[in-house]
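Engineer: let's see this in three dimensions:
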Amino acid sequence: MMSRRIKYALLAGSLVILLLLAYPFVMGPLCITAATHRWHGFSTVRICPRFVEVLPAEVAQRFDDIVEPDGSRPAIEDALRDLGIDYSWDRLQGRYQGIIRAPDSNFHALVVHIYLDESGIYQRIDVYDSFTWL
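Structural biologist: Prediction:
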């Protein structure tokens, strides 16, 4: 017959294993929600990883403030550099693609797509959250 101490130790071990298995399913959605809505408390107390501070709409607005509606490729590249966005040209999609990463974290980034027409004139920008860690 097992002693009470052994039973409690086995129970505690089982609870730890259960918590470790459940952690990604509980914390993942919580951290994604916190980052999407920029709830800084979860990141500040280290419940969740750090996330990008700026909202996607703010990045799009800043870009549109810099680039004219009929902006050319050099103007677009200058704006991307001015905003500190790492970018590349995707020749298969015919667009610029960029990324803004959270400092010291692989959890969250903003993905930037800038679309041009056939003559290389700026059409629109799409910026959205991307979660890569969970």
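Engineer: for the rest of this, base every contact and every neighbour count on C-alpha atoms.
Structural biologist: Noted.
Engineer: what are the buried residues along the lengthiest helix in the chain?
Structural biologist: Counting residues, the longest helix in the chain under DSSP state H turns out to be helix 4-36. In terms of neighbour count (16 or more other C-alpha atoms under 10 Å), helix 4-36 has its buried residues at 28, 31-32, 34-36.
Engineer: with distance to Pro74 added, can I get those in TSV?
Structural biologist: Listed next are the buried residues of helix 4-36 as TSV, based on distance: C-alpha to C-alpha, whole Å:
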residue	distance to Pro74
Gly28	40
Cys31	38
Ile32	35
Ala34	36
Ala35	33
Thr36	32
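Engineer: next up, for comparison:
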Amino acid sequence: FSGLFYWCSDKDFPEGTSLELCTDDNDRGNGGGTVVERSALHFDDFFSSMGAVFVQATLIGWQPILFDAMDATSAGISPKIYNSPGYFIYFFIGTFLFGIMAVNLLVGAVFDSFIQMKEKLSGKDFGLDLEQRKLRA
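Structural biologist: Predicted coordinates:
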């Protein structure tokens, strides 16, 4: 996905056109100020990629990444709506797997905390110091 999440700020810019034409020099009468913009969540470098995957794993706000990927054409070309529907499969499988992994980690942490609190409240380790607890385990 590197280099694919760019678009022209001009709303009338044609789909599937080279982004080199999206400049103030090629104004086309829209009042100027057109620039090439990049999505906030992208895969252009390692840390941005990890951020995008984290957003996908948390299941909060991952839809813009999906739609940017599905609209992607190639590097330097403006996006077309639903140009690459195959990317939906990656995001569906990835979101499902990452989401399940995140939920399992959360449930495991809560369950582990519950077991520790239960042992403390039951008096199982009551009166033992740290070394005695290690020997007991």
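Engineer: can you give me the TM-score here?
Structural biologist: Here the TM-score for the pair of chains, by TM-score structural alignment, normalised by the length of the first structure, is 0.27; 62 aligned residues with a C-alpha RMSD of 4.7 Å.
Engineer: strands of the first structure, start to end?
Structural biologist: Secondary structure of the first structure (DSSP state E): strands located at 86-90, 95-101, 108-116, 122-131.
Engineer: how about the second structure?
Structural biologist: Under the criterion DSSP E, strands of the second structure are mapped to 6-8, 36-38.
Engineer: which of those is buried the deepest?
Structural biologist: Across these, the average number of neighbours (mean count of other C-alpha atoms under 10 Å) peaks for strand 6-8, which reaches a mean of 23.
Engineer: give me the number of residues near Phe114 of the second structure?
Structural biologist: 12 (other C-alpha atoms under 10 Å).
Engineer: that one: what's it in contact with?
Structural biologist: Counting by C-alpha atoms under 8 Å, 6 or more residues apart in numbering, Phe114 of the second structure touches no other residue.
Engineer: how far away is it from Arg38 of the second structure?
Structural biologist: To Arg38 of the second structure, Phe114 of the second structure is 44 Å away according to C-alpha to C-alpha, to the nearest Å.
Engineer: and if you look at Ala69 of the second structure?
Structural biologist: To Arg38 of the second structure, Ala69 of the second structure is 12 Å away according to C-alpha to C-alpha.
Engineer: would you check that Cys31 of the first structure makes contact with Phe42?
Structural biologist: Yes: judged on C-alpha atoms under 8 Å, Cys31 of the first structure makes contact with Phe42 at a distance of 7.4 Å.
Engineer: for Ile115 of the second structure, see how far away Val53 of the second structure is.
Structural biologist: 31 Å.
Engineer: looking at the two, which is more packed in?
Structural biologist: Higher neighbour count among Val53 of the second structure and Ile115: Val53, with 21 against 11, using other C-alpha under 10 Å.
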